[in-house]
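Asker: sequence first, predicted coordinates after that:
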Amino acid sequence: MLIGFALVILLGALLLTLPISSRSGQWTNPLDALFTATSATCVTGLIVVDTYLHWSVFGQIVILLLIQTGGLGFMTLATMFSFFFRRTISLSERLTMMQSLGVDEMAGVVRLTKHILVGTLIFEGTGAVILSIRFASDFGWKDGIFKGIFHSISAFCNAGFDLMGQRSAFSSLTAYSGDIVVNVVIMLLIIIGGLGFIVWEDVYHQRSFKKLRVYSKLVLVFTAVLVVGGALLLAVFEWNNPAIMDSLDGKGKGLAFLFQSVTTRTAGFNTIEQSAMTSPSVLLSMILMFIGGSSGSTAGGVKTVTMGVVLLAVFYVARGRRNIEVLGRRVSYDDVLRAVAVVVIAIVLVVTSIFVISMVEPFSLRDIAYECVSAFATVGISMGITPQLTALSKLILIFLMFAGRLGILTITFTIAMKLAKRRDDVRYPETKLMIG
């Protein structure tokens, strides 16, 4: 899986360096091409050159294909070709699909993949039609249809790449901050893509919240709480901020707060200028980015259920309880350890990156922290400093995007298995330590 993603990124970077990929017909800097390919494949959205102004239609199509590959996973797309050519899917391929989709059982994994492909086509297709009609009134049918398809796929895959540079470079969707159609369609695509394929399958078959598995219930509840709670807090922090809100009426403000809360769940589009937000809103956005979406989805971050398990563990430890229970079920000890490991490793990785970049860059700690969290959580919203970073800082962000998309545990376990020398079944006597 690690090698597969790396190969896709390198192939994309190679194509993007070619003169045919740029509007100017010139070769693109290899590091900028690698950064863009990584950002697209890892469905992040951080950019060092404006997607519309720098890349040709060919380059934009390459980016779109990388987004789709990264969003669904190359194993899902490989399975699609197996269906198309009626080829039998081997046992090893099924095992890899299990890992890619984050499921525990091999039974039904092929059926789940089929449903993912069909669901993706329906959601992205519907979004593309609506957005194409809306954009056609601004850009004409030819350009409007291409923009509709591009933004629908980018939103569903939680990538955040946009083609609005012809209005203003690096402007994202700020020109549509008060547009209900664009905001609602993009938000729905982001949320659906961020819920995860397993939750789709569960909702499709059960059709009732009570019948859903515990994991699906937690995802839906946490998502609703984070989106609504985030929007309300942003309203408190930004309602009277003239730098952002002076041009918006009450409806526009509500849309802006809701969109910002949704997009920080790893999407990367923005309808308000990030650098103009107050410090509390910046901190809140970083927290929402760090949490991210759900496991087995197109989203990044440490994931909603992971953070939920860690918070529940803290709550139960504070109450002197040993077992962690949720919705009538006990959370396994191994799951608690994995959740804590993910959060701790993520914090160490992000903080270390912030520390290193702050030593070589002249920008404020706030702006650097925002870029690092955005890269790790594969979000893509930015304070606008990414294009100005040095080569070292860009390489660090590339690593953060790669680690954030593949998953902390996937990379950690892969490295640990290579370095493991001691048998795991050897147990030493237990000891007590002073904690706290």
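Answerer: Thanks, I have it.
Asker: only C-alpha atoms for contact and neighbour calcs from this point on.
Answerer: Fine.
Asker: check the burial of the nearest residue to R265 once chain neighbours are set aside by counting its neighbours.
Answerer: Nearest residue to R265, sequence neighbours excluded (C-alpha to C-alpha, 6 or more residues apart in numbering): G292, at 4.6 Å. Residues near G292, counting by other C-alpha atoms under 10 Å, number 32.
Asker: swap in G140?
Answerer: With other C-alpha under 10 Å as criterion, G140 counts 13.
Asker: can you map out the helices along the stretch 1-150 of the chain?
Answerer: Here the stretch 1-150 of the chain has its helices, by DSSP state H, counting those that start in this stretch, at 2-17, 30-41, 51-54, 57-72, 74-84, 91-101, 109-139, 141-156.
Asker: out of these, flag the one nearest Y428.
Answerer: The closest of the helices of the stretch 1-150 of the chain to Y428 is helix 91-101. By C-alpha to C-alpha, the value is 31.3 Å.
Asker: what are the buried residues along the closest one?
Answerer: Neighbour-count burial for helix 91-101 flags 94, 97-101 (criterion: 16 or more other C-alpha atoms under 10 Å).
Asker: how about stretch 129-136?
Answerer: Within stretch 129-136, the residues scored as buried using 16+ other C-alpha under 10 Å are 130-132, 134-136.
Asker: same deal with stretch 225-233?
Answerer: By neighbour count on 16+ other C-alpha under 10 Å, the buried set for stretch 225-233 is 226-227, 230-231, 233.
Asker: just to revisit the earlier point, tell me the spacing between the residue nearest to R265 and I122.
Answerer: Note on G292: its distance to I122, by C-alpha to C-alpha, to the nearest Å, is 24 Å.
Asker: same deal with I324?
Answerer: Taking C-alpha to C-alpha, one finds I324 at 38 Å from I122.
Asker: alongside the first one, take a look at this:
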Amino acid sequence: MADAYEKNKVNPPKVLVLGLLSIIMIGTALLRLPLATVSGQPLSWIDALFTATSAVCVTGLVVVDTATTFSTFGQVVILTLIQIGGIGFMTFATFFAFLLGKRISLKDRLVLQQALNQNSIEGIVRLVLHILIYTIVIELAAGLILAARFAYEMPLGRAIWFGMFHAISNFNNAGFDLMGNFTSFTRYTEDPIITLVLGILIFLGGIGFLVLSELADYRHERRLSLHTKVVLTTTTTLVLVGMVFILLIEWNNPKSLAPLSPFGKLLAAFFQSITPRSGGTMTLPVAEFQQATIFLIIVLMFIGASPGSAGGGIKVTTFATLIGAVWAQAKGREDVVFFRQRIAPALIYKSLTVTLSGLFFLIIVSIILSITERNVPFLSILFETTSAFATVGLSLGLTGELSPIGRVIIALTMFIGRVGPLTIAIALAQRQQKEYFRYPKGNILIG
């Protein structure tokens, strides 16, 4: 594969980074237009840049209220940026090239391979077409259901817009909403239709397009890859474990679960466990949670969604691989085994690299923000940093209070969170230099 890179002189990481930066700059310019705001006054460059970055990186952190600040034009721009950022600009480019009858070159396939985090270019164009089909079907179906629900409390046209906006936002794990006053969906905490539809959208958008493709083909293929099995098992386990812990910790909290009915508590705990996958939408005021719950959400956000999805974080497969390695060591086994298949040592090293790189980055950014954002509790800073890095969008209320330098740092964190782990994976996937000798083996004490 490295020969292919050299032969075609294409650098997929550079293409992806420059492509995302270009879209962010275009989005910033559009959101700066007087037409984009309700008041007709242009946003500051920092606020426009922050909003565009948050939309393209499908994060959902906002420094101005989306519903009351932006006009319909501005909201359409944000929604377009979310859709492009969620499924990838290369996916759109490939689709339009396909419609125009143009040949998809090897260079394009190599970039698509990295953008979708695939191991090879085989079947990559077919996967792109499947991604577009699944996206349209899922977003349209969910949008119509939400529109029917919203139609009970607003005019039909507005209900359709609300339904489609929130379907696209949540399927792409973006977290932007039009509820107003930074309240998200807290007034729909016990509404099963809205809560379940949004939760399913976040789940489907977070498991990855390859998994969606295999699930759609399962009726004919009757088999699932190891990747899909690990993603589904780990994601479901994390959601259920998170739900149980939130119920236990918040059951008697008068500012969260205590006022709700038993069914409402289950519904709210389920949603708040699934949204850290990278969703960013909330049905409970996260800032009112107990500190233990807040820290649990930080951990869930850091783990994030699945490779090849709209979500961020170190990814559930990375987490599962590390847990498998720990379990193998505890059992005195040499191999990490999932579903009777052995995990290659290179993948374990890659998982360690991605995880430690993410941890080091979070530590550095949190320290810097602790200096720039004085008198802010460290837990709030860590929560905000993790939310930005994992492209989640949940906040304890700090985003709108950030200083100009703090907003730039968080915007940069969102961007690095969107492309950083991917870039690391690409670097590790490059052909390694052949070693003609090995150093003698040495021993150090561990633990």
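Answerer: Received it, and whenever you're ready, just let me know what you need. Every value quoted in this text rests on a predicted model; they were computed, and no experiment measured them.
Asker: one step back: now the buried residues of helix 91-101 of the first structure as a markdown table including distance to I244 of the first structure?
Answerer: Below are these laid out as a markdown table (distance: C-alpha to C-alpha, whole Å):
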| residue | distance to I244 of the first structure |
| --- | --- |
| R94 | 49 |
| M97 | 44 |
| M98 | 45 |
| Q99 | 43 |
| S100 | 40 |
| L101 | 39 |
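Asker: got the helices of the stretch 1-150 of the first structure as a markdown table, with distance to R319 of the first structure columns?
Answerer: Converted to a markdown table, the helices of the stretch 1-150 of the first structure look like this (distance: least, C-alpha to C-alpha, whole Å):
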| stretch | distance to R319 of the first structure |
| --- | --- |
| helix 2-17 | 40 |
| helix 30-41 | 42 |
| helix 51-54 | 51 |
| helix 57-72 | 40 |
| helix 74-84 | 43 |
| helix 91-101 | 35 |
| helix 109-139 | 40 |
| helix 141-156 | 40 |
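Asker: for K418 of the first structure, which of these is the nearest?
Answerer: Closest among the helices of the stretch 1-150 of the first structure, once you apply C-alpha to C-alpha, is helix 2-17, at 13.5 Å.
Asker: can you pull the buried residues of the closest one?
Answerer: Using 16+ other C-alpha under 10 Å as the test for burial, helix 2-17 of the first structure gives 5, 8-9, 12-13, 15-17.
Asker: and what of stretch 121-133 of the second structure?
Answerer: Buried residues in stretch 121-133 of the second structure (16+ other C-alpha under 10 Å): 121, 124-125, 127-131.
Asker: and those, which is closest to F73 of the second structure?
Answerer: I131 (26.6 Å).
Asker: got the contact list for the closest one?
Answerer: Contact analysis of I131 of the second structure by C-alpha atoms under 8 Å, 6 or more residues apart in numbering lists 87, 209, 213.
Asker: the first one and E221 of the second structure, how far apart?
Answerer: Distance, I87 of the second structure to E221 of the second structure, using C-alpha to C-alpha: 25 Å.
Asker: cool, the last one as well?
Answerer: Using C-alpha to C-alpha, S213 of the second structure is found at 11 Å from E221 of the second structure.
Asker: where's the counterpart of I200 of the second structure in the first structure, which helix or strand?
Answerer: Applying TM-score structural alignment, one finds that I200 of the second structure aligns to L188 in the first structure. If you go by DSSP states H and E, L188 of the first structure is part of helix 180-195.
Asker: okay, the angle between that helix and helix 109-139?
Answerer: Angle, helix 180-195 of the first structure to helix 109-139, by axes from the mean of the first three to the mean of the last three C-alpha atoms, to 10 degrees: 160 degrees.
Asker: need the buried residues of stretch 121-133 of the second structure in TSV (columns: distance to F70 of the second structure).
Answerer: TSV is the format used below for these (distance: C-alpha to C-alpha, whole Å):
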residue	distance to F70 of the second structure
I121	40
I124	37
V125	36
L127	35
V128	32
L129	32
H130	33
I131	30
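Asker: could you find the counterpart of T126 of the first structure in the second structure?
Answerer: In the second structure, T126 of the first structure lands on A141 (TM-score structural alignment).
Asker: and its match, how far from N375 of the second structure?
Answerer: Per C-alpha to C-alpha, A141 of the second structure is found 46 Å from N375 of the second structure.
Asker: strands of the stretch 251-400 of the second structure, start to end?
Answerer: 337-338, 341-342 (DSSP state E, counting those that start in this stretch).
Asker: okay, these, which one's buried deepest?
Answerer: Across the strands of the stretch 251-400 of the second structure, the average number of neighbours (mean count of other C-alpha atoms under 10 Å) peaks for strand 337-338, which reaches a mean of 16.
Asker: what range does that strand cover in the first structure?
Answerer: Aligned by TM-score structural alignment, strand 337-338 of the second structure falls on residues 325-326 of the first structure.
Asker: superpose on the second structure and give me the mean offset of that stretch.
Answerer: With mean C-alpha distance after the TM-score superposition for the first structure, stretch 325-326 of the first structure departs from the second structure by a mean of 1.5 Å once superposed.
Asker: how far is that stretch from where the chain is centred?
Answerer: Mean-position distance between stretch 325-326 of the first structure and its chain equals 27 Å (C-alpha atoms, centre = their mean, to the nearest Å).
Asker: contacts for it next, please.
Answerer: Applying C-alpha under 8 Å, 6+ apart, the contact partners of stretch 325-326 of the first structure are V331.
Asker: re the thing from before, corresponding residue for the residue nearest to R265 of the first structure in the second structure?
Answerer: Aligned partner of G292 of the first structure by TM-score structural alignment: G304.
Asker: which ones are touching its match?
Answerer: Taking C-alpha under 8 Å, 6+ apart as the criterion, G304 of the second structure is in contact with 276-278, 311-316, 390.
Asker: repeat the analysis, applying 6 Å as the threshold.
Answerer: Taking C-alpha atoms under 6 Å, 6 or more residues apart in numbering, we find G304 of the second structure in contact with 277-278, 312-313, 315.
Asker: quick one: the residues you listed as a markdown table, columns for distance to S39 of the second structure and neighbour count too.
Answerer: What follows is the contacts of G304 of the second structure, written out as a markdown table (distance: C-alpha to C-alpha, whole Å; neighbours: other C-alpha atoms under 10 Å):
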| residue | distance to S39 of the second structure | neighbour count |
| --- | --- | --- |
| R277 | 35 | 33 |
| S278 | 31 | 38 |
| G312 | 34 | 37 |
| G313 | 36 | 33 |
| K315 | 40 | 28 |
